[in-house]
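# pasting the structure only:
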């Protein structure tokens, strides 16, 4: 590729495997791109439907992929949340605030009509592991 670095697939057993033709995440240069994560516990296969538990599981799945790519919670720079019912936003947001603590990545949260496997939430992330130029 004429000196251009090829992105690397990130895979970990600490998050659910992809349910389609995509990877859990990609490491491209100084960035880690995490595919949308549903609230599925990879150890038990349980699919959480209660928003607090679901949000925590989706966030934990994303973080496991970030860590597998060499990042940490503090390197997460962008979070995108897809939630089926915006009336659950404040409950989800409380879990989100506890998960990130003082770290405040950029974020978007949108209500969607349907998610894969009828999930109540799906979360994706971008982390930055390089140096600022």
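Here it is on my side, so go on. Not measured: the values here are computed from a predicted model.
# alpha carbons only for contacts and neighbour counts from here, please
Will do.
# quick one: contacts for residue 106?
Contact analysis of residue 106 by CA atoms under 8 Å, 6 or more residues apart in numbering lists 77-79.
# from residue 79, how far out is it?
Noted for residue 106: a distance of 6 Å to residue 79, by CA to CA, to the nearest Å.
# closest one to residue 50 out of the contacts of residue 106, please.
Using CA to CA, residue 79 comes nearest to residue 50 of the contacts of residue 106, at 20.4 Å.
# SS state for the closest one?
strand (DSSP: H, G, I helix; E, B strand; the rest coil).
# how many neighbours does it have?
19 (other CA atoms under 10 Å).
# all strands of the chain, in order?
Taking DSSP state E as the test, the strands found in the chain are 8-10, 25-28, 31-37, 76-83, 106-111, 121-128.
# then this one, side by side with the first:
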């Protein structure tokens, strides 16, 4: 998604803001993949955006998750625990009617910029 009308990651005032990441791998949306694989792809994209700003998951302090089906919440939690070490960042999770590109999950986050 090279011509998206937003910046995927921004550093400002000691903070890193990562725009919502979706299950996209090598330019392909993972609509036909199991939900756990979609979450893993989203979190891998978050890791990549953080790395662009010189940060890692350990720097994340707040996340927001958007789901199109709250029935996916238990799988999200399973993958979350496998990805984020304790103490995990603060998190909000909301159900939405739809996401861009017909995705089922999107994750945005805020991280502290390494000094």
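Received the coordinates, thanks. What you see is a predicted model; the values in this text were computed from it and never measured.
# got a markdown table for the strands of structure 1, with distance to residue 94 of structure 1 too?
Converted to a markdown table, the strands of structure 1 look like this (distance: least, CA to CA, whole Å):
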| stretch | distance to residue 94 of structure 1 |
| --- | --- |
| strand 8-10 | 29 |
| strand 25-28 | 26 |
| strand 31-37 | 19 |
| strand 76-83 | 14 |
| strand 106-111 | 14 |
| strand 121-128 | 14 |
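# wait, which of those is closest to residue 51 of structure 1?
Per CA to CA, nearest to residue 51 of structure 1 of these: strand 121-128, 7.6 Å.
# what residues does the closest one touch?
Contacts of strand 121-128 of structure 1 (CA under 8 Å, 6+ apart): 30-39, 51, 54-55, 58-59, 62, 66, 71, 75-84, 115.
# that one maps to which residues in structure 2?
Mapping strand 121-128 of structure 1 onto structure 2 (TM-score structural alignment) gives residues 105-112.
# ok, now stretch 55-69 of structure 1?
Using TM-score structural alignment, stretch 55-69 of structure 1 pairs with 39-53 in structure 2.
# the longest helix along structure 1 vs structure 2, mean deviation?
In structure 1, taking DSSP state H as the definition, the longest helix is helix 51-68. With mean CA distance after the TM-score superposition for structure 1, helix 51-68 of structure 1 departs from structure 2 by a mean of 0.8 Å once superposed.
# next, the angle strand 76-83 makes with that helix.
Between helix 51-68 of structure 1 and strand 76-83, the angle comes out at 150 degrees (axes from the mean of the first three to the mean of the last three CA atoms, to 10 degrees).
# could you say what helices and strands helix 51-68 of structure 1 packs with?
Helix 51-68 of structure 1 is packed against strand 31-37, helix 89-100, strand 121-128, with contacts defined by 3 or more CA pairs under 8 Å, 6 or more residues apart in numbering; DSSP states H and E.
# which one of these lies closest to residue 25 of structure 1?
strand 31-37 (4.3 Å).
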